[in-house]
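> Please work out how this folds:
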Amino acid sequence: MAKPSDRDLVERARQGDVAAFGQLVRRHQPRIHRLAVHMLREDSEAEDVAQETFVRAFHALSRFDGRSEPYTWFYRIAVNLSLNALRSRRTSRVSGDSMDPRLEGVMTERRPSAMADPPGDASRKELYTALCEGIDTLSDTLRTTLILVCIDGRSHEDAAKILGAPEGTIAWRVHEARRKLREFMSARGFDLEGEVA
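From the prediction side, this is the model:
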């Protein structure tokens, strides 16, 4: 039997099939959580945002108009909740936390065994820490666009739908975010020609 599409699951959930909405949550929760982690830089807060994203979506099922795919709707809710959380704690957040969950994810994805390359791991951690700090210096708009396109792998078209901006604007934001990141990293002694671009 073919796997139901997101739209099929939304329609079934609208008709009262809670299990159908549960399938949507299981299908999209990991990506929504990862997006929130990258935006908020805090795992427990990202879990709250991911959970709240699906709670809000469930309560708003009747208002989902179907002009976009359900996953872009989830992303839009998660982005808005993340930006609201960032604004509410703007003055109290310190960048460059050594327990940054973004670093943990990157380090474990890159290295399957714990003893593979300790010197290389140390320099990668230094590079990734600086990159995270550079990403944190970007405006909310540039950072959100960069996370969606370069980290989460969304297309410019998808990012445009999620953020409600033209594709050309998304392309410019990605270009500008990369340019600013290259400048930030260069000022710290990292040469990222070809790595960030």
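
> use CA for all of it now, contacts and neighbours both
Fine.

> Identify the residues contacting the longest helix seen in the chain?
Ranked by residue count and defined by DSSP state H, the top helix of the chain is helix 18-40. Defining contact as Cα atoms under 8 Å, 6 or more residues apart in numbering, one finds that helix 18-40 is touched by 6, 9-10, 12-13, 43, 45-47, 49-50, 54, 58, 71, 74-75, 78-79, 82-83, 85-86, 101-102, 143-144, 147-148, 152.

> Out of these, which end up buried?
6, 9-10, 13, 43, 45-47, 49-50, 54, 58, 71, 74-75, 78-79, 82-83, 85-86, 101-102, 143-144, 147-148 (16 or more other Cα atoms under 10 Å).

> distance of residue 140 from residue 87?
Distance of residue 140 to residue 87, computed by Cα to Cα, to the nearest Å: 10 Å.

> Which residue of the two possesses the greater neighbour count?
residue 140 (15 against 11; other Cα atoms under 10 Å).

> for that one, what are its contacts?
Residue 140 sits next to residue 83 when contact means Cα under 8 Å, 6+ apart.

> quick one: it from residue 103, how far?
From residue 140 to residue 103 the distance is 20 Å (Cα to Cα).

> got it, and residue 171?
26 Å.

> what's the answer for residue 79, then?
20 Å.

> Equivalent analysis for residue 57, please.
For residue 57, the distance to residue 103 - Cα to Cα - is 30 Å.

> center of this protein, which residue is that?
residue 35 (2.2 Å; Cα atoms, centre = their mean).

> And the helices in this protein, which stretches?
Using DSSP H, helices in the chain cover 6-14, 18-40, 43-59, 70-88, 101-110, 118-137, 140-146, 156-163, 167-187.

> Tell me which of the ones you listed sits nearest to residue 95.
helix 118-137 (6.4 Å; Cα to Cα).

> can you give me the offset of that closest one from its chain's centre?
Counting by Cα atoms, centre = their mean, to the nearest Å, helix 118-137 is centred 18 Å from the centre of its parent chain.

> Please provide the structure for the following sequence as well, for comparison with the first:
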Amino acid sequence: MKMNPDHVLMSEDHENDSVQYDLSDPASWAEIVREHYDGVLRAALSQTRRRSLAEEVAQETFVRAFERHHQFDGQGALGAWLHRIAVNLSRDVLRRENVRSHAELSEAHETSDADPHPPEVVHRKHLCRVLREALDEISPPMRRAFEQTVVLGYSYRQAAEIEGVSEGTIASRVARTRNALARKYRDLDA
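Coordinates of the predicted model:
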């Protein structure tokens, strides 16, 4: 496939090899969707808390990105740009539905234990509820930094690109969030 030099993007794949995409070519977007769909879906799910809505947002994210590929300057990571689109679309959808937007950790980061005992299920649900309540008390910038790095697995650099702040700011927000959650957990044990 011949690449249009005005629309070529170098992207890092999971093995840290450079991959070239022609952002004006729909065939390139098929590969971009394969590479980034799971991360975009997790980002949307962390905002919407509903899988069906998150899937719609994920699909719309790629449509919107393809339509506006000329707006991507190539300076940041493609995944960070897609994440930002997904988060913005999720917030738009939630605003329209007048639903609070915060992370649903239990759905975004489910464990797959085989047939846990009922007391374990009750305890896990209780801890998830306490964690969600604690995260609700944290400022949105701190919560987003925590969700992006701890829940979604983005690096501090990627989270910094998404938020438009320095890596140090992300590190500080994550550390302060961890400390706040640790205090909440200690209070729970007391």
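
> what does the residue nearest to the centre of the first structure align to in the second structure?
Under the alignment (TM-score structural alignment), residue 35 of the first structure pairs with residue 43 of the second structure.

> Same check on residue 52 of the first structure?
Under TM-score structural alignment, residue 52 of the first structure pairs with residue 60 in the second structure.

> buried ones in stretch 95-107 of the second structure?
Buried, per 16+ other Cα under 10 Å, within stretch 95-107 of the second structure: 101, 102, 103, 104, 105, 106.

> Hmm, I typed the wrong one, I wanted stretch 22-34 of the second structure.
22, 23, 24, 25, 29, 32.

> Can you tell me how far the third one is from residue 104 of the second structure?
Between residue 24 of the second structure and residue 104 of the second structure the computed distance is 35 Å (Cα to Cα).

> residues near residue 111 of the second structure, how many?
If we define neighbours as other Cα under 10 Å, then residue 111 of the second structure has 8 of them.

> what's the distance between it and residue 121 of the second structure?
As defined by Cα to Cα, residue 111 of the second structure lies at a distance of 11 Å from residue 121 of the second structure.

> Does the residue nearest to residue 20 of the second structure when sequence neighbours are not counted belong to a helix, a strand or coil?
Nearest non-adjacent residue to residue 20 of the second structure, counting by Cα to Cα, 6 or more residues apart in numbering: residue 10, 4.8 Å away. Secondary structure, DSSP: H, G, I helix; E, B strand; the rest coil: residue 10 of the second structure is strand.

> which residues touch residue 10 of the second structure?
Residue 10 of the second structure neighbours (Cα under 8 Å, 6+ apart): 18, 19, 20, 21, 74.

> How many residues are close by the last one?
Using other Cα under 10 Å, residue 74 of the second structure has 15 other residues around it.

> Residue in the first structure paired with it?
Aligned partner of residue 74 of the second structure by TM-score structural alignment: residue 66.

> nearest spatial neighbour of its match, skipping sequence neighbours?
Going by Cα to Cα, 6+ apart, residue 66 of the first structure has residue 7 as its nearest residue, at 7.9 Å.

> is it true that the one you found touches residue 70?
Yes: under the criterion of Cα atoms under 8 Å, residue 7 of the first structure makes contact with residue 70 at 6.7 Å.

> Neighbour count: these two, which is higher?
More crowded of residue 7 of the first structure and residue 70, by other Cα under 10 Å: residue 70, with 20 against 15.

> State the distance from the more buried one to residue 146 of the first structure.
Using Cα to Cα, residue 70 of the first structure is found at 21 Å from residue 146 of the first structure.

> Check which residues of stretch 165-184 of the first structure are buried.
Neighbour-count burial for stretch 165-184 of the first structure flags 167, 170, 171, 173, 174, 177, 178, 180, 181, 182, 183, 184 (criterion: 16+ other Cα under 10 Å).

> And those, which two are furthest apart?
Farthest pair in those, by Cα to Cα: 167 and 184, 25.6 Å.

> What's the match for residue 76 of the first structure in the second structure?
Match for residue 76 of the first structure (TM-score structural alignment): residue 84.

> Test my guess that that match contacts residue 162.
Yes: under the criterion of Cα under 8 Å, residue 84 of the second structure makes contact with residue 162 at 5.9 Å.

> The two: who's more crowded?
Comparing residue 84 of the second structure with residue 162 by neighbour count (other Cα under 10 Å), the higher total belongs to residue 162, at 23 against 20.

> Contacts only, for that one.
80, 81, 83, 84.

> Please apply the same query to residue 149 of the first structure.
Residue 149 of the first structure makes contact with 155, 156, 159, 174, according to Cα under 8 Å, 6+ apart.
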